[in-house]
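Undergrad: heads up, no residue letters with this:
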């Protein structure tokens, strides 16, 4: 099946990835590498986490990390990932930007670092028949994946801009009910929810399987339609102690992006194989095709959007205000990109200094 997938030019080719896998000196000199036997990696069984799914299914993490065993753990939403990361139960994760911001601010910058982007786009507010404009949302009940996750913040922020009050306890003019994605689909099909702000493939599942329609494509709210959906986050202590392993993880990540770029026809079956292995529930072909039309895969984390994301989280009442200077450490990523002849990505002045 030839599925149209939007891939940015910064997603390098397979040949480029192999050049990077040949080796590049680590740019992290803060700590000498120490021995480690495993890397515990979290990700979601979502289309927006396709680089992780491809990396697992195609064996790219195992190839790049060599003797370091990769232990994968599947999560449903970002706040649960942050709990695991903060407890030292995982070392790195594919995650939405708002939970990454939350942990950084709450820890005073000590908890984690964004080391790469992964996915842009692929989130929307979908609603039932009879809701055709924001004014129709008064008194409705909408779902988000989890309180404080990236789509939850986007929904609450957008509702506030439209003049609706929400509360984190489910009150206000529009009731926002954080709900696990699969349960959201069931409740929507039963008529117990009026809509939801979700990532792919759940947007497409509600549209195709639940008869929903898109009221707001989140891309319409951002300049040039570009907004971060998934980034690669590493626990700061792990990064300081094992910079060589982090670099190997980045090599695998870039190899996964390269594989996606080079194999658009094979991408749907690879994603479905990974989803089947992780959850036992592959996607219908039409759902997967629609979902892939709405996402872009790239190592660019769109750091320029993060200041607005902080404002949105504060306005939504799901996070504290605070500085995110130092949230990004793209030095190893940019070292690999430069060595491979690719363009660097920008940290918008929010990164580790040389």
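TA: Great, that's in hand. Predicted, not measured: the structure shown is a model, and the values here were computed from it. Numbering: from 1, shown residues only.

Undergrad: hey, let's count contacts and neighbours off CA atoms from now on
TA: OK.

Undergrad: Sketch out the helices for this protein, chain order is fine.
TA: Applying DSSP state H to the chain gives helices spanning 14-21, 50-57, 60-65, 78-86, 97-106, 150-161, 181-189, 202-210, 236-241, 243-262, 267-279, 285-292, 306-316, 331-339.

Undergrad: next up, a second structure to put side by side with the first:
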């Protein structure tokens, strides 16, 4: 064999070995899709059923043996959480009743996978402890802080309507909770529409007065969501999540003081404020009955009528097929 042919043969053998080794290495590594399937990313807020579930650590005990790792991602409010869900940054999350209306109107691929029990006493319109405002009617022309698109948005609209005012009669100041609290503390706004535990913290820390809560105005349910793609591939995992949420709700009903301690530590808030919020909270997971869907549809229709969303939507189109009760 000539030196040239010998060199060519050796090169061919070495190149073949490189491909073989590369193939073996690739075969030992899980592909990106497999890695993605083994990670469940859950968005959560400072308060609610998902926060309690996270604090208890029971979901991991169910999913870890199946090869899944749970990643918890915090959010200041529902609109931000659902934006992350829409972009695929998380797989599952929870919000109040209003954020999914804005998200669906914007074309989000979210699906409702569960509904919580009503909690109307956990959101309110607050005024300063020295405020002369005593009635909702007196908010006309006033600056009112709220997180745009959050659960309190609908509550504010209906509260004004009940008082004979239009949304255009106030000056809405759109701020996330932390910024809204700062503005409220400085008296830069006249009122603040907010939910627990920020609501209870404002009462404890700032002496804020409740002008009106949502009792008799809106149900203020908590809802649970997944991306459409995740719901189609992970039905069993969603069933486990909902089952653990139900168990956490049952545990909460019997261990409110312990729940307050767990949440206070987890969210870095004074236990006195958290305990106050806990005492007016109620948790439970319900199947999507037609009445719940109609309640959400009413919010969607209201927002379209007053121009807060650009098009009419059908809430039932975003309900997980397994989650609705005929």
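TA: That came through, no problem. Nothing here was measured: the structure is a model prediction, and the numbers come from that model.

Undergrad: TM-score them against each other, please.
TA: Superposed pair, TM-score by TM-score structural alignment, normalised by the length of the second structure: 0.79. Supporting alignment: 282 aligned residues with a C-alpha RMSD of 2.4 Å.

Undergrad: circling back: with mean neighbour count and distance to residue 115 of the first structure as new columns, can the helices of the first structure be given to me in JSON lines?
TA: Below are these laid out as JSON lines (neighbours: other C-alpha atoms under 10 Å; distance: least, C-alpha to C-alpha, whole Å):
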{"stretch": "helix 14-21", "mean neighbour count": "19", "distance to residue 115 of the first structure": "16"}
{"stretch": "helix 50-57", "mean neighbour count": "25", "distance to residue 115 of the first structure": "14"}
{"stretch": "helix 60-65", "mean neighbour count": "21", "distance to residue 115 of the first structure": "16"}
{"stretch": "helix 78-86", "mean neighbour count": "21", "distance to residue 115 of the first structure": "15"}
{"stretch": "helix 97-106", "mean neighbour count": "24", "distance to residue 115 of the first structure": "11"}
{"stretch": "helix 150-161", "mean neighbour count": "23", "distance to residue 115 of the first structure": "18"}
{"stretch": "helix 181-189", "mean neighbour count": "18", "distance to residue 115 of the first structure": "27"}
{"stretch": "helix 202-210", "mean neighbour count": "22", "distance to residue 115 of the first structure": "26"}
{"stretch": "helix 236-241", "mean neighbour count": "19", "distance to residue 115 of the first structure": "10"}
{"stretch": "helix 243-262", "mean neighbour count": "26", "distance to residue 115 of the first structure": "8"}
{"stretch": "helix 267-279", "mean neighbour count": "19", "distance to residue 115 of the first structure": "23"}
{"stretch": "helix 285-292", "mean neighbour count": "20", "distance to residue 115 of the first structure": "24"}
{"stretch": "helix 306-316", "mean neighbour count": "19", "distance to residue 115 of the first structure": "14"}
{"stretch": "helix 331-339", "mean neighbour count": "21", "distance to residue 115 of the first structure": "7"}
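
Undergrad: Any chance of the ones you listed in a markdown table with distance to residue 37 of the first structure as columns?
TA: Shown next, in a markdown table, are the helices of the first structure (distance: least, C-alpha to C-alpha, whole Å):
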| stretch | distance to residue 37 of the first structure |
| --- | --- |
| helix 14-21 | 20 |
| helix 50-57 | 18 |
| helix 60-65 | 10 |
| helix 78-86 | 18 |
| helix 97-106 | 25 |
| helix 150-161 | 32 |
| helix 181-189 | 34 |
| helix 202-210 | 36 |
| helix 236-241 | 12 |
| helix 243-262 | 10 |
| helix 267-279 | 23 |
| helix 285-292 | 35 |
| helix 306-316 | 34 |
| helix 331-339 | 21 |
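
Undergrad: Go through the ones you listed and name the closest to residue 34 of the first structure.
TA: Distance to residue 34 of the first structure, taken as C-alpha to C-alpha, is lowest for helix 236-241 among the helices of the first structure, at 6.2 Å.

Undergrad: For the closest one, give me the average deviation versus the second structure.
TA: With mean C-alpha distance after the TM-score superposition for the first structure, helix 236-241 of the first structure departs from the second structure by a mean of 0.8 Å once superposed.

Undergrad: ok, the aligned partner of residue 151 of the first structure in the second structure - contacts?
TA: Aligned by TM-score structural alignment, residue 151 of the first structure pairs with residue 152 of the second structure. Contacts for residue 152 of the second structure were tallied using C-alpha atoms under 8 Å, 6 or more residues apart in numbering; they are 98, 123, 124, 146, 193, 194, 195.

Undergrad: quick one: contacts for residue 227 of the first structure?
TA: 120, 121, 219, 302, 305.

Undergrad: Rebuild the residues you listed as a markdown table, extending it with neighbour count and distance to residue 174 of the first structure.
TA: Below are those laid out as a markdown table (neighbours: other C-alpha atoms under 10 Å; distance: C-alpha to C-alpha, whole Å):
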| residue | neighbour count | distance to residue 174 of the first structure |
| --- | --- | --- |
| 120 | 27 | 27 |
| 121 | 26 | 25 |
| 219 | 19 | 22 |
| 302 | 23 | 30 |
| 305 | 16 | 26 |
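
Undergrad: can you list those in JSON lines and add distance to residue 258 of the first structure?
TA: Shown next, in JSON lines, are the contacts of residue 227 of the first structure (distance: C-alpha to C-alpha, whole Å):
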{"residue": "120", "distance to residue 258 of the first structure": "16"}
{"residue": "121", "distance to residue 258 of the first structure": "18"}
{"residue": "219", "distance to residue 258 of the first structure": "24"}
{"residue": "302", "distance to residue 258 of the first structure": "19"}
{"residue": "305", "distance to residue 258 of the first structure": "24"}
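
Undergrad: Closest one to residue 245 of the first structure out of the residues you listed, please.
TA: For the contacts of residue 227 of the first structure, the residue nearest residue 245 of the first structure by C-alpha to C-alpha is residue 302; the value is 24.0 Å.

Undergrad: Distance check, the residue lying closest to that closest one once chain neighbours are set aside against residue 191 of the first structure.
TA: Spatial nearest neighbour of residue 302 of the first structure, chain neighbours left out: residue 228 (5.8 Å); criterion: C-alpha to C-alpha, 6 or more residues apart in numbering. Using C-alpha to C-alpha, to the nearest Å, we find residue 228 of the first structure at a distance of 31 Å from residue 191 of the first structure.
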